[in-house]
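[1] no sequence for this one, just the structure:
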């Protein structure tokens, strides 16, 4: 089976799909990942074929950090959205003409049409239930907001999408969001962590989160730093844009002093600068599955991939969300009893960080519940279940 995985998103969108690709390849299938150019090393380092496709998300964030406020990591204008969607509709069939199945991840409104052109199945792979819409028991406000967003996307996109579909002999679509979701969404998240509300708008099957082992050891500098004294605290905000790195360097110095804890800080896509403080170590991308179990607490933005790794480490965590699914992930982590209440990232201060870290370290309930949940998830098999679903889908098709 030839599978094309089309991704428009950050590292957190790509990494689980690389994990899935390696599993599919081990089963004898062929996989190619089409994603923004900055992900090439991540993909090819795991012996997965790669085609650069789509805009450079990392460059877009770094060039315009002042525009990335208000709860989204990358603001895409209607004009840009139209360009990306039409490229997906028109170019994907030419790039992967022999594909038997197309998987979409991220902002891929046009990929379903590409699959329609090739007359092959399409499935969206998502990592958080909120994409399925509010459930029957969710507040009316949530349903109104979701309906409004759905209407806006239809208003911006349905006309030009149907114009293109007509030009290639395809029938019109009535709802862009439903077209994006497809016949059934593959929800690659853990049901113990991300349960789906009853009565959501779209069909789904939940398989579990797909973790990608790095195969690399921790750098010597990190090993040396960890082994000096008591376990450090990890702080990282992933691909979230930060307009004033110096502000956060000073903030982390203050947190180190007030908590009395050494810190390992991820530079992330924001390019956070180093500190002269010997009790703070700034690091580039690093294997979470090796680092997190050796931390005393994990402070981060609430990205779904980091959430999955943090939970499996069995370590108390604290979330300061910036965008989208991160708010839902914080809410769920608090409900699970593994994280304290926090403010949003844009309101984060040294005092807020200090309070959150101290709460994680001094309240044994967080440690106990984190360890219990980690033990429960040792039996999760997200990659295997997703592969089983895909193979069953294609077998039934034949």
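    Arrived safely, thanks for sending. Every value quoted in this text rests on a predicted model; they were computed, and no experiment measured them.

[2] From here on, just use CA atoms for contacts and neighbour counts.
    Will do.

[3] so what's residue 233 up against?
    If you count contacts by C-alpha atoms under 8 Å, 6 or more residues apart in numbering, residue 233 has them with 261-264, 295-299.

[4] Would you state the helices of the stretch 1-150 of the chain in chain order?
    11-26, 40-44, 57-63, 78-95, 111-118, 140-167 (DSSP state H, counting those that start in this stretch).

[5] Take this one as well and set it beside the first:
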């Protein structure tokens, strides 16, 4: 069996699909992989040639956060992403028996168009429940379309969400479908999500309650097995003293990164802890010292079990990796699913949700003081033992058995 995997998004969107790719390959499938060009090295490390989609996502993210990019409406961006993704994915999908997608909705809609054009099954992967319609939770707000604070009925909010998605993406998606000989659709959301999406999230950390509206298949979170050793300088820092606090925002640009780094370092030191600062896409930086070490991308699966706490942006992958390591967390959510993960970590008692996306010395100091208590550390260790690690293998078995959306 030959499968095309398509992930259009940040590292948090791409790396779990690498885990799925490796599980599929271990089960005997041939895998082709489409993702933004930023992740060529990640794919190469796993022996997966990359079919690049569009331009650098890192540059696009910086432009969006810092307001430096070309003036384009959401509809114009959707049209470009849909067309570029389809153009790259269609030849890659030739001869494939299935298409599996995740990430930005216009890109996933293009993946669906590729599957429809070739007449092969299409599946969508979600990494958190609140991306999927349910009366149990509200939808994510979209830029320029905040959720009305006076509305508390989640069913009404999801109806509005469908209208917003059609307004933002429907024109671009249908214009493209018609241009390649496919019929238009009434609504974009069910086209992309399908009636039977895969939910790649741990059922303890992120449960889904069946509602009868979608036949969601919760597989457990996907993880890319990472056996890389830690860099020698990092290893030396870790063994030179007590466990440090890790601070990093992954592939998430932040405004005023210099101030964020300065306040974060000061807040960690105020707790009497050493600091491990990850540059990431935010470009966090500080002068190295006996109690401070700066790292680039490293094996978090190995690292997180050796730190006192993890301060991060709240992406699904980082949250799950820290939870599996049994380490307390402080989440400083920026956008999208990150407030959801911050809320879950706080509800489970394994960490603290920072109030808002802009940390200060005072706010981080208070959050760290709460996260570094023995009670939080004990709860984090206790919960870690209950989390599954076979999500990618479970999904691979389903797909190879003919999972149908």
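    In hand now; what should we look at? Note that the structure is predicted; figures quoted are calculated from it, not measured.

[6] Mind checking the TM-score on these two?
    Here the TM-score for the pair of chains, by TM-score structural alignment, normalised by the length of the first structure, is 0.91; 387 aligned residues with a C-alpha RMSD of 2.2 Å.

[7] returning to what we had before: let me have the contacts of residue 233 of the first structure in CSV, extended by distance to residue 366 of the first structure and secondary structure.
    Converted to CSV, the contacts of residue 233 of the first structure look like this (distance: C-alpha to C-alpha, whole Å; DSSP: H, G, I helix; E, B strand; the rest coil):
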residue, distance to residue 366 of the first structure, secondary structure
261, 18, coil
262, 20, coil
263, 20, strand
264, 21, strand
295, 14, coil
296, 11, coil
297, 10, strand
298, 12, strand
299, 13, strand
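
[8] hey, which of the helices of the stretch 1-150 of the first structure is tucked in deepest?
    With neighbours taken as mean count of other C-alpha atoms under 10 Å, those reach their highest mean count in helix 111-118, at a mean of 23.

[9] mean deviation of it from the second structure?
    Compared with the second structure after fitting, helix 111-118 of the first structure deviates on average by 0.8 Å (mean C-alpha distance after the TM-score superposition for the first structure).

[10] Tell me which other helices or strands that helix touches.
    In terms of contacts (3 or more C-alpha pairs under 8 Å, 6 or more residues apart in numbering; DSSP states H and E), helix 111-118 of the first structure is packed against helix 78-95, strand 101-106, strand 122-126, helix 176-181.

[11] With residue 129 of the first structure as the reference, name the closest of the helices of the stretch 1-150 of the first structure.
    Evaluated over the helices of the stretch 1-150 of the first structure, closeness to residue 129 of the first structure peaks at helix 140-167, with 13.0 Å, by C-alpha to C-alpha.

[12] mean per-residue distance, the closest one to the second structure?
    When the second structure is overlaid, helix 140-167 of the first structure sits 3.1 Å from its aligned residues on average, using mean C-alpha distance after the TM-score superposition for the first structure.

[13] what is the orientation angle of that helix with helix 111-118?
    30 degrees (axes from the mean of the first three to the mean of the last three C-alpha atoms, to 10 degrees).

[14] Report all helices and strands that helix 140-167 of the first structure contacts.
    The helices and strands touching helix 140-167 of the first structure, judged by 3+ C-alpha pairs under 8 Å, 6+ apart, are helix 78-95, helix 176-181.

[15] Now the longest one on the second structure. Mean distance?
    When you say that, I think you mean helix 78-95 of the first structure. Helix 78-95 of the first structure sits 2.2 Å off on average (mean C-alpha distance after the TM-score superposition for the first structure).

[16] repeat for the last one
    Relative to the matching residues in the second structure, helix 176-181 of the first structure has an average distance of 0.6 Å after the fit, by mean C-alpha distance after the TM-score superposition for the first structure.

[17] What range does that helix cover in the second structure?
    Mapping helix 176-181 of the first structure onto the second structure (TM-score structural alignment) gives residues 188-193.

[18] same thing with stretch 316-326 of the first structure?
    Counting by TM-score structural alignment, stretch 316-326 of the first structure corresponds to 328-338 in the second structure.

[19] From one end of that stretch to the other, what's the distance?
    16 Å (C-alpha to C-alpha, to the nearest Å).

[20] Go ahead and name everything in contact with it.
    Residues contacting stretch 328-338 of the second structure (C-alpha under 8 Å, 6+ apart): 128, 130-131, 140-141, 308-316, 319, 322, 339, 341-342, 345, 350-359, 367-368, 371-372, 376-377, 380.
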